[in-house]
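Undergrad: A predicted structure for the sequence below; I have some questions about it.
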Amino acid sequence: MTDAALAWLDSLDDAQRADAVLPWPSNPERLRWHYTPVDHGGLHLGRMRPRQQSLAHQLLATGLSRAGYVTAATVIGLENILDHLEEWRVTWDRERGRDPELYWMRVFGDPASAGPWSWRFGGHHLSVHHVVADGEVRASSPCFLGADPAQAPLLGGHLLRPLGAAEDLARDLVRSLDAAQRAVVVLSPHAPNDILSGEQPRALVPVEGLPAAELDPGQREQLRALLDVFLGRIPEELAARETARFAGDRLLEVRFAWAGGLERGEPHYYRLQGPRLLAEYDNSQRDANHIHTVWRDPENDFGEDALAHHRALFH
């Protein structure tokens, strides 16, 4: 990750670098994040030469698993499909309303130094963050992936569904519940119109739903598979560290909550919550064909907890 960051930074000219890099820690800018089609801060792909774009993608790929990177690249490509669906409308006072080059990279601090540094890559429906200190990744959240359209036709009658597993596994789980379990899990027959944590630097969402302790063994395996869809978006060694938090009996503390319809095509929402865990999913917009998902560590988003520990040890 450090090598990829330095390679990208070394490729930039002075004007590009002025927008691409901010000193550490640059709060509150470092804690600002979006998943909407606005300026995410930094240097966007449209201002990079092709080789620089490749280097930016190489850095992005170090922060995601192979499946996570494929999903992120598909999310970026969906901007072309969305532009088509919206009949190529020009909006937001720019030449192209939906633009796959409007994804921004920014580095905070100096990856070559011994001190903490971080980076983010984001644009419409994509936001990836990593914090590095003492040569190790200390935080990888918030991590947002969205899809609009959530499904689109492919040749031969197949569908492009980049977040299909996040939808199908959760629906299978909620439909496996008996009446008593479902009465606790289903918070409302109506889905909210977005994830509840939004674009806030701190994730403040009520803890609700059914704990895994009240699921049967088969349902717990379904819950674990669903959790892996969120944790598996980051590199394997980092995902293994996160997954270890929910090994054995610690999975029993994870709660599952749902709102909205149970049939495919109906607006719906769910979340998983547990110690240092918030995973949210919403598919309620554009006739339930527009998905937002986010994985967060409410105690350590942007590395705030890890960095406080670092400061206590070394300063």
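TA: It's in. Numbers count the residues shown, from 1 in each chain.
Undergrad: hey, let's count contacts and neighbours off CA atoms from now on
TA: Fine.
Undergrad: Regarding the protein, what is its longest helix?
TA: helix 66-85 (DSSP state H).
Undergrad: List the buried residues for it?
TA: 66, 68-69, 71-73, 75-76, 78-83 (16 or more other Cα atoms under 10 Å).
Undergrad: same check, this time on stretch 165-176
TA: 166-167, 169-171, 173-174.
Undergrad: Save those residues as a markdown table, and put in distance to residue 118 and secondary structure too.
TA: Output for the buried residues of stretch 165-176, formatted as a markdown table (distance: Cα to Cα, whole Å; DSSP: H, G, I helix; E, B strand; the rest coil):
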| residue | distance to residue 118 | secondary structure |
| --- | --- | --- |
| 166 | 28 | helix |
| 167 | 31 | helix |
| 169 | 33 | helix |
| 170 | 32 | helix |
| 171 | 36 | helix |
| 173 | 36 | helix |
| 174 | 37 | helix |
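Undergrad: Structure two is appended below for comparative analysis:
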Amino acid sequence: MLRNQIDKIRLLFRKDKESYFCFYKILGFYPRNIQLYQQALLHKSTSIRSEKGRPLNNERLEFLGDAILDAIVGDIVYKHFEGRREGFLTNTRSKIVQRETLNKLAVEIGLDKLVKYSTRSSSHNSYMYGNAFEAFIGAIYLDQGYERCKRFMEEKIFKNYIDLDKMSRKEVNFKSKLIEWSQKSKVEVSFELIEQFLDEDYNPMFHTEIRIEGISAGKGTGYSKKESQQNAAQAALKKIKNDASFKEQIEATKAQNHLPENTEETDELTEETLIEENLETILPVENPETDECKGE
């Protein structure tokens, strides 16, 4: 509280105090390093560069914010749902940190009006605001620390916009999302039940693996085939989102898997056709009528 009052007094002597007040309305406290928050709102399409000539955008802060957000939401969910299974806690956290939810939260607190981007990129980047929200969390963490960041999520976000009990009951179909992605990306996805066993209480458990173009993309366990598929799909989507080398591997395998079949036969046919065409060009075509005339 005292720290906030000191920061407020300092603001009176700053030229950019309007920006500080703008962030104060969202955060509930005054930033110490306002550049962090400004950078959190810079989409990579803005092409802004630092004094050293390096690209300046929110991607690094987004990476950090993603990890911090996972930890904070996991902490809050764990304490709220005492005694619930790990699978339930994981699913509930995923519903909160998924892009659709973060996108809505960014709009709710007004970040969408502050994000800087090129108009060209906005048309095909529907999760730009959700990404900015993650970057904003990263900025809070670097500027104020974990506890302040957690307090912001509890007091400003969960208290006003998220009903944990309602959210936990919300159905999120990760399998459908993965299939939709595969269709857009034109890759083959398979769901394979690789194991069925009993847990400590003799309840049946299912273990599913997802393969994309034959490559293992994620595994999931559940008390039904459907639950195991959902958990596996969730793991696969997270890997697709965070692992650039995995996506490159998929593209390379896709290109290899979808090469034209019977290329040797095709080559032979093409060669034969070319030979025939060349022969027709070189050799005169016999005209039956001409031959008959000659015979006469």
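TA: Cool, got the structure. Predicted, not measured: the structure shown is a model, and the values here were computed from it.
Undergrad: Now the TM-score, please.
TA: Scored against TM-score structural alignment, normalised by the length of structure 2, the superposed chains reach a TM-score of 0.28; 143 aligned residues with a Cα RMSD of 6.4 Å.
Undergrad: elements contacting the longest helix seen in structure 2?
TA: Ranked by residue count and defined by DSSP H, the top helix of structure 2 is helix 59-80. On a contact count with 3 or more Cα pairs under 8 Å, 6 or more residues apart in numbering; DSSP states H and E, helix 59-80 of structure 2 meets helix 86-97, helix 128-144.
Undergrad: Recalculate using a threshold of 10 Å.
TA: helix 34-40, helix 86-97, helix 128-144, helix 146-152, helix 164-169 (3 or more Cα pairs under 10 Å, 6 or more residues apart in numbering; DSSP states H and E).
Undergrad: how far out from the middle of the chain is it?
TA: From the chain centre to the centre of helix 59-80 of structure 2 is a distance of 15 Å (Cα atoms, centre = their mean, to the nearest Å).
Undergrad: quick one: that helix to helix 86-97, angle?
TA: On the basis of axes from the mean of the first three to the mean of the last three Cα atoms, to 10 degrees, helix 59-80 of structure 2 is oriented at 130 degrees to helix 86-97.
Undergrad: buried sites along helix 59-80 of structure 2?
TA: 59, 61-62, 64-66, 68-69, 72-74, 76-78.
Undergrad: just to revisit the earlier point, so which other helices or strands are in contact with the longest helix of structure 1?
TA: Checked by 3+ Cα pairs under 10 Å, 6+ apart, helix 66-85 of structure 1 has helix 50-62, strand 117-123, strand 126-133, strand 143-147, helix 217-231 packed alongside it.
Undergrad: buried residues in the second one?
TA: Translated: strand 117-123 of structure 1. Under 16+ other Cα under 10 Å, the buried positions of strand 117-123 of structure 1 are 117-123.
Undergrad: From the contact counts, what lies against it?
TA: helix 2-10, strand 43-44, helix 50-62, helix 66-85, strand 103-108, strand 126-133, strand 136-139, strand 143-147.
Undergrad: about what we covered before: so can I have JSON lines of the buried residues of helix 59-80 of structure 2 showing distance to residue 220 of structure 2?
TA: What follows is these, written out as JSON lines (distance: Cα to Cα, whole Å):
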{"residue": "59", "distance to residue 220 of structure 2": "29"}
{"residue": "61", "distance to residue 220 of structure 2": "29"}
{"residue": "62", "distance to residue 220 of structure 2": "26"}
{"residue": "64", "distance to residue 220 of structure 2": "26"}
{"residue": "65", "distance to residue 220 of structure 2": "25"}
{"residue": "66", "distance to residue 220 of structure 2": "22"}
{"residue": "68", "distance to residue 220 of structure 2": "24"}
{"residue": "69", "distance to residue 220 of structure 2": "22"}
{"residue": "72", "distance to residue 220 of structure 2": "23"}
{"residue": "73", "distance to residue 220 of structure 2": "21"}
{"residue": "74", "distance to residue 220 of structure 2": "19"}
{"residue": "76", "distance to residue 220 of structure 2": "23"}
{"residue": "77", "distance to residue 220 of structure 2": "20"}
{"residue": "78", "distance to residue 220 of structure 2": "20"}
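Undergrad: so which of those residues comes closest to residue 215 of structure 2?
TA: residue 66 (25.6 Å; Cα to Cα).
Undergrad: For the closest one, which non-adjacent residue is closest in space?
TA: residue 134 (5.5 Å; Cα to Cα, 6 or more residues apart in numbering).
Undergrad: Near that neighbour, how many other residues are there?
TA: As a burial measure, residue 134 of structure 2 scores 28 neighbours (other Cα atoms under 10 Å).
Undergrad: Could I get the full set of strands for the stretch 151-296 of structure 2?
TA: 189-198, 204-212, 215-222 (DSSP state E, counting those that start in this stretch).
Undergrad: export the ones you listed to CSV and tack on distance to residue 271 of structure 2 and mean neighbour count?
TA: Below are the strands of the stretch 151-296 of structure 2 laid out as CSV (distance: least, Cα to Cα, whole Å; neighbours: other Cα atoms under 10 Å):
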stretch, distance to residue 271 of structure 2, mean neighbour count
strand 189-198, 37, 14
strand 204-212, 36, 20
strand 215-222, 36, 20
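Undergrad: With distance to residue 150 of structure 2 added, can I get the ones you listed in a markdown table?
TA: Formatted as a markdown table, the strands of the stretch 151-296 of structure 2 follow (distance: least, Cα to Cα, whole Å):
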| stretch | distance to residue 150 of structure 2 |
| --- | --- |
| strand 189-198 | 37 |
| strand 204-212 | 34 |
| strand 215-222 | 29 |
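Undergrad: what's the closest of those to residue 22 of structure 2?
TA: Residue 22 of structure 2 lies closest, by Cα to Cα, to one member of these: strand 215-222, at 42.0 Å.
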